[in-house]
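Q: Need the 3D shape of this:
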Amino acid sequence: MKNCKKFLILFLSVLILSSCASKDGIKRIKIGHGLDQSHPVHIAMEYLAKRAAEKSNGQLKISVYPSQQLGTERECLELLQIGSLGMTKVSASVLEGFVPDFKVFSLPFVFQSDEHKFKFFESETGKQLLVSTEKFWMRGLNYYDAGSRSFYTKAKPILTPDDLKGLKIRTQESPTSVKLVNALGGSATPISYGELYTGLQAGVVDGAENNPPSFFTSRHYEVCKYYSLDEHTAVPDVLLISTVVWN
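A: So this is what the prediction gives:
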């Protein structure tokens, strides 16, 4: 038992050191996320890495790994908690599974306008919500605007809730998102974003819901011919850092 404990401690130590390794005085942090390289949020994170290097005179190097190279959003959050990953960007809907208060973003029509949304992000309540993640071994740094989410489908447009009946709709791994789709008459099917294209092709799901940039950069339009602009939720992305690295 003692040997097992020693091995576990050693293993976790290696993971922690690997998330922010230091060579020749240079600190290195990895950011993992699930979006395509052409997505605006990925481009923003690349800019963050560039500015961090400039501001630190090359002493801080941030490497960005897109397209789930380091795992799904849920997996990246789990790696963040134990310190084996330095930073990640996830949807607030997925973060709900770790920090329950973030479920507010998955409620329909919460924000009256973009101005209302941005005002909340900059408010004390919005900032406190970011900091509340610390008790879960991660720290929220900022919100990324992820636009508004709408339904897109293969066979027909979604003009009323009745049009969702009998359709398997991909949702994020968010209990609130699942309840929303089911309440509207659809059959919520949570699957990984990276598996969605093939899932649509194979008929695992009949449609999904996301913002226009993600719909375009993922090339889901090749499978789904109907994008119904209902903008039922405005779920932001959240940039987080492991408290192991932060502290």
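Q: from here on, contacts and neighbour counts on C-alpha atoms
A: OK.
Q: For my notes, confirm Asn182 occurs in a strand.
A: No - counting by DSSP: H, G, I helix; E, B strand; the rest coil, Asn182 is not found in a strand; it is helix.
Q: Which residue, other than its chain neighbours, is closest to it?
A: Once its chain neighbours are removed from consideration, Asn182 has its nearest residue in Ala188; the separation is 5.9 Å (CA to CA, 6 or more residues apart in numbering).
Q: now the one you found, what's its secondary structure?
A: Three-state secondary structure (criterion: three-state DSSP) places Ala188 in strand.
Q: That one: what's it in contact with?
A: With contacts taken as CA atoms under 8 Å, 6 or more residues apart in numbering, Ala188 has the following neighbours: 168-171, 178-179, 181-182.
Q: In strands, which of those appear?
A: Counting by DSSP state E, those place 168-171 in strands.
Q: what helix or strand is the spatially most central residue of the chain on?
A: Taking CA atoms, centre = their mean, the centroid of the chain lies closest to Val90, which sits 2.0 Å from it. For Val90, the element it lies in under DSSP states H and E is strand 87-91.
Q: Name the next helix or strand following that strand along the chain.
A: Sequence-wise, the next helix or strand downstream of strand 87-91 (DSSP H and E) is helix 92-95.
Q: how about the following helix or strand past that following helix: buried residues?
A: Scanning forward in sequence from helix 92-95, with DSSP H and E defining helices and strands, the next element found is helix 114-122. Using 16 or more other CA atoms under 10 Å as the burial criterion, the residues of helix 114-122 that qualify are 117, 121.
Q: related to what we said a few turns ago, most neighbours among the contacts of Ala188, please name it.
A: With neighbours defined as other CA atoms under 10 Å, the most crowded of the contacts of Ala188 is Arg170; it has 29 neighbours.
Q: OK, contacts around that residue?
A: With contact taken as CA under 8 Å, 6+ apart, Arg170 is in contact with 188-191, 196, 205-209.
Q: Would you do the same for the sequence below? I want to compare the two.
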Amino acid sequence: MSLPVQAENWRGWNIHPPGYPNTVALESFAENVAERTEGRVHAQVYNNAVLGDQPDAIEQTRNGALDFGNFNMGPMGPIVKETNVLSLPFIFSSVEHMHDIMDGEIGRRFADALAEKNLIALSWFDSGARSFYNTNRPISSPADVEGLKIRVMNNDLYVDMVEALGGNATPMAYGEVYQSLKTGVLDGAENNYPSFQSSNHYEVAGFYSVTQHLIIPECLCIAKASWEALSPEDQEIVREEAIKAAEMQRQLWVEGSRESRQIVLDAGVEINEVEDKSAFQERMQPVYEGFIEENPDLATLVEDIRATN
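A: Sure, this is the predicted structure:
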């Protein structure tokens, strides 16, 4: 069947490889949108960041050069400062808490902030909970972090987080972490189960401690120009399919995390659950104080999220 003349050919950005939960959900979104709009919107997902790195892709989507993408809120911070709140350690008490917040009224506030920067957030994906792993010992309390050289993503909040626990934060490219753990340049890093497993970091870091200190959502975002070019009927279809895609992604993420956990466990990694996270959370007080001092206008947003714990 030939597409109608007015068909929109959408290009979508994705950092992940084929088969990854986000990729499966995005490709399902694209397929369902094309089917339900009877070809008025023909969407294609480009995987493995072939259309540029994440900060570049966010800019391309903002200016309409790309039509949609699945973006993490970590790299969104420099563009939409409200999203930095989502990078505060322990802002969410659990993954379920994050879902409740982002699917509700507070999530709408983040969507409004993104819309001001020409990004229409239609649904929220999961990127799991990040926990510490290292080559030395289980981490059960902040005292166990003291003196460890821990790799973090390049964000001052993550540096402050590790230093508040007494560790030495080391921002480093992800691709360098395996060798650095192996040679002792690093003692540890932090990430979710699927990344810990797929990066093979579990081969060189035998202790995984479930601190869940960072739970950072991702958006399925549409370029404002692409969104506004749709009829109200097609907007409704696209929104519905974005929400369905998020539900699919979250379920696949849970299953993938479970599988990754089992793989590293079978390989001999010692996993310890940190049941009481209060000692870690208390150490974050200066991180929060510094953040609010620099961003007083975001204090209410922080308070509202924490009040729903």
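Q: which residue numbers in structure 2 go with the strand holding Val90 of structure 1?
A: Alignment note (TM-score structural alignment): strand 87-91 of structure 1 is matched to residues 68-72 of structure 2.
Q: Mean distance of the matching stretch to its aligned residues in structure 1, please.
A: Comparison of stretch 68-72 of structure 2 with structure 1 after fitting gives an average deviation of 1.7 Å (mean CA distance after the TM-score superposition for structure 1).
Q: if we can go back for a sec, now do the strand holding Val90 of structure 1: which elements does it pack against?
A: The helices and strands touching strand 87-91 of structure 1, judged by 3 or more CA pairs under 8 Å, 6 or more residues apart in numbering; DSSP states H and E, are strand 26-32, helix 73-82, strand 237-242.
Q: go again using 10 Å as the cut-off
A: Identification of packing neighbours for strand 87-91 of structure 1 by 3 or more CA pairs under 10 Å, 6 or more residues apart in numbering; DSSP states H and E yields strand 26-32, helix 40-55, strand 60-65, helix 73-82, strand 138-144, strand 237-242, helix 243-246.
Q: returning to what we had before: so the residue nearest to the centre of structure 1 versus Lys154 of structure 1, what's the distance?
A: Relative to Lys154 of structure 1, Val90 of structure 1 is positioned 26 Å away (criterion: CA to CA, to the nearest Å).
Q: how much space is there between whatever residue of structure 1 lines up with Ala223 of structure 2 and Val41 of structure 1?
A: With TM-score structural alignment defining the correspondence, Ala223 of structure 2 maps onto Ser242 in structure 1. From Ser242 of structure 1 across to Val41 of structure 1, the span is 20 Å (CA to CA).
Q: same deal with Leu48 of structure 1?
A: In this structure, Leu48 of structure 1 lies at 10 Å from Val41 of structure 1, with CA to CA as the measure.
Q: Who has more neighbours out of these two?
A: Between Leu48 of structure 1 and Val41, Val41 has the larger neighbour count (other CA under 10 Å), namely 20 against 14.
Q: Would you mind measuring from that one to Gly199 of structure 1?
A: Here the criterion is CA to CA. By it, Val41 of structure 1 lies 24 Å from Gly199 of structure 1.
Q: Ok, Val238 of structure 1 next?
A: As for Val238 of structure 1, its distance to Gly199 of structure 1 is 26 Å (criterion: CA to CA).
Q: And Phe111 of structure 1, by the same measure?
A: The spacing between Phe111 of structure 1 and Gly199 of structure 1, counted by CA to CA, is 31 Å.
Q: so the longest helix along structure 2 matches what in structure 1?
A: Of all the segments of type helix in structure 2, defined by DSSP state H, the longest one is helix 232-266. Here helix 232-266 of structure 2 fails to align to any part of structure 1, judged by TM-score structural alignment.
Q: how far does that helix sit from the chain's center?
A: Relative to the chain's own centre, helix 232-266 of structure 2 is displaced by 13 Å; criterion: CA atoms, centre = their mean, to the nearest Å.
Q: Quick check: the aligned residue for the residue nearest to Asn182 of structure 1 in structure 2?
A: Ala188 of structure 1 maps onto Ala169 of structure 2 when the alignment is built from TM-score structural alignment.
Q: Give the equivalent position in structure 1 for Leu122 of structure 2.
A: Taking TM-score structural alignment as the criterion, the aligned counterpart of Leu122 of structure 2 in structure 1 is Leu141.
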